[in-house]
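Q: can't give you the sequence, but here's the structure:
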């Protein structure tokens, strides 16, 4: 379980507070007005930002001051974190070892992950040789090899067309089913949240609220969310 206890972040005049819990295999969307702090919340949980107070715990163990790589999270940003000078296999292999000194067994894991997401014959390609959808698939392959219990996604499919985005959300759900991992996903699209996340955290007016049922929140949004959704 992820537990956030009275966490507070300050950046100049901006303050974000958070207090909530998420069960290990929960799938939770993060929604709210632009600039409210959705991506900031994920960066804070992942260890890229430091809070001024509060604690982050995973299954009862405090990880507030742990380095990003030492946290039980796999994080995927909007640009898919692909390094243009590396091959697809190398980009995925970074999820196992940053120095890419992979054993034969680890290289096999990379190949299996790429095959699982529909890219079995593209290990030697560079990111520039891939479509947007293929890059998103490669990013999911890296999440597979990382084998972390919670996946943090910051609008990873925002640049994709509607049909391809639905395809990627369904593939993501399959990957989560297979690994048993939970999900915390920033999204600006209510349909994305409805499709994959039964619960949603509303980030608005300096507060990351406790998860609420997605359908109820979107069917009867509070004023801050209603103004954003239109």
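A: Now that the structure is in, tell me what you want to look at. No experiment lies behind these values; they were computed from the predicted model shown.

Q: CA only for contacts and neighbour counts going forward, please
A: Fine.

Q: tell me which residues of the longest helix anywhere in the chain are tucked away?
A: Identified as the longest helix of the chain according to DSSP state H is helix 162-179. Residues 165-166, 168-169, 171-173, 175-176, 179 are the ones in helix 162-179 that count as buried (16 or more other C-alpha atoms under 10 Å).

Q: list the helices and strands that helix packs on?
A: The contact analysis (3 or more C-alpha pairs under 8 Å, 6 or more residues apart in numbering; DSSP states H and E) places helix 162-179 against helix 132-146, helix 190-196.

Q: what are the ranges of the strands in the chain?
A: Taking DSSP state E as the criterion, the chain carries its strands at 2-11, 14-22, 27-31, 53-58, 61-62, 73-76, 150-154, 182-186, 199-204, 207-208, 212-213.

Q: So what touches the longest helix of the chain?
A: Residues outside helix 162-179 that contact it (C-alpha atoms under 8 Å, 6 or more residues apart in numbering) are 117, 133, 136-137, 140, 144, 147, 149, 157-158, 182-183, 192, 195-196.

Q: Give the buried subset of those as a ChimeraX selection command.
A: Here is the ChimeraX command that selects the buried residues among the contacts of helix 162-179 (16+ other C-alpha under 10 Å):
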select :117,133,136,137,140,144,147,149,157,182,183,192,196
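
Q: and of the contacts of helix 162-179, the nearest to residue 60?
A: Of all the contacts of helix 162-179, residue 149 has the smallest distance to residue 60: 14.4 Å, by C-alpha to C-alpha.

Q: For residue 88, see how far away that closest one is.
A: 23 Å (C-alpha to C-alpha, to the nearest Å).

Q: do the same with residue 180
A: Distance from residue 180 to residue 88, by C-alpha to C-alpha: 25 Å.

Q: got another, please set it beside the one above:
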């Protein structure tokens, strides 16, 4: 069932200093782009959402998926998929084993392999399951990272400057792939970026963070 990702009066402080304030509901299949200069706290917002806020920061407000308040859940129970600038594939595992790491537990070995093969075929990498990640191009690694995340069956997608390490042509291709998949799966997407082209390609609402941001505390 499609669910919205709600950032309900989120306020993040560094020590006693207000850093970020966000209050927004991201509908299923849409993208909220959060823009701002380096150091404004874009990645800190994602850390709060994923339950990995560093020491020295305090977060207030609620994070909800549909009717479920996930604010205080352990990170592994939040069902938030995240893509970073780097693909973060495990170098000691094959492409297929990397995808298998994303699969939810359960099922037979045959069924799991079938899902892995289908995921690779879905992004034009049919037959790549036994390949070493080191032999892949940057675009191929990005596609494997995307499918590994989607195989974990997330309820929402977070993008942390996910396209900034790609060249122009590949960046455009990966943006279309990610946003098309999110729409097809009705996943709400929160993207932090400094690139106006990313936000334009997303086509959704944009929040521009400034330094410092005032919070109503």
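A: Yes, it's here. All values derive from a computational prediction rather than experimental measurement.

Q: Need the TM-score between these chains.
A: Here the TM-score for the pair of chains, by TM-score structural alignment, normalised by the length of the second structure, is 0.85; 208 aligned residues with a C-alpha RMSD of 2.4 Å.

Q: residue in the first structure matching residue 13 of the second structure?
A: In the first structure, the residue paired with residue 13 of the second structure is residue 10, using TM-score structural alignment.

Q: likewise residue 126 of the second structure?
A: For residue 126 of the second structure, the aligned residue in the first structure is residue 120 (criterion: TM-score structural alignment).

Q: Now for the nearest residue to its match once chain neighbours are set aside: which residues touch it?
A: Excluding the flanking residues, the one nearest residue 120 of the first structure by C-alpha to C-alpha, 6 or more residues apart in numbering is residue 114, at 5.5 Å. Going by C-alpha under 8 Å, 6+ apart, residue 114 of the first structure touches 120, 123, 137-138, 141.

Q: Throw these into CSV and include distance to residue 27 of the first structure, thanks.
A: What follows is those, written out as CSV (distance: C-alpha to C-alpha, whole Å):
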residue, distance to residue 27 of the first structure
120, 28
123, 30
137, 19
138, 21
141, 19
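
Q: ok, those in the second structure: which stay?
A: Compared against the second structure with both residues aligned by TM-score structural alignment, their matches' C-alpha atoms under 8 Å, the contacts of residue 114 of the first structure retain 120, 123, 138, 141.

Q: Hmm, the third one is touching residue 92, no?
A: Yes: if you go by C-alpha atoms under 8 Å, residue 138 of the first structure and residue 92 touch, sitting 6.9 Å apart.

Q: re the thing from before, quick one, which of the contacts of residue 114 of the first structure are buried?
A: Listed as buried from those are 123, 137-138, 141; burial here means 16+ other C-alpha under 10 Å.

Q: got these as a markdown table, with distance to residue 225 of the first structure columns?
A: Formatted as a markdown table, those follow (distance: C-alpha to C-alpha, whole Å):
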| residue | distance to residue 225 of the first structure |
| --- | --- |
| 123 | 42 |
| 137 | 31 |
| 138 | 33 |
| 141 | 33 |
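
Q: Between which two of the residues you listed is the distance greatest?
A: 123 and 137 (12.3 Å).

Q: Need the counterpart of residue 193 of the first structure in the second structure.
A: Counting by TM-score structural alignment, residue 193 of the first structure lines up with residue 199 in the second structure.

Q: Look at residue 180 and residue 88 of the first structure and report which has more neighbours.
A: residue 88 (27 against 16; other C-alpha atoms under 10 Å).

Q: Who are the contact partners of that one?
A: Contacts of residue 88 of the first structure by C-alpha under 8 Å, 6+ apart are 122-127, 138.

Q: For it, which non-adjacent residue is closest in space?
A: Residue 88 of the first structure sits nearest to residue 123 (C-alpha to C-alpha, 6+ apart), 5.0 Å away.

Q: which ones are touching that neighbour?
A: 87-89, 111, 114.

Q: Now that we have those residues, can you turn them into TSV and tack on distance to residue 2 of the first structure?
A: What follows is the contacts of residue 123 of the first structure, written out as TSV (distance: C-alpha to C-alpha, whole Å):
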residue	distance to residue 2 of the first structure
87	34
88	31
89	31
111	31
114	29
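
Q: ok, of those residues, which one's closest to residue 219 of the first structure?
A: The shortest approach to residue 219 of the first structure among those belongs to residue 114, at 37.9 Å (C-alpha to C-alpha).

Q: Which position in the first structure pairs with residue 167 of the second structure?
A: Matched across to the first structure, residue 167 of the second structure falls on residue 161, judged by TM-score structural alignment.

Q: circling back: quick check: chain neighbours aside, which residue is closest to the match of residue 193 of the first structure?
A: Nearest to residue 199 of the second structure is residue 33, by C-alpha to C-alpha, 6+ apart, at 5.7 Å.

Q: Surely that neighbour is in contact with residue 209?
A: No: using C-alpha under 8 Å, residue 33 of the second structure makes no contact with residue 209, being 10.5 Å away.
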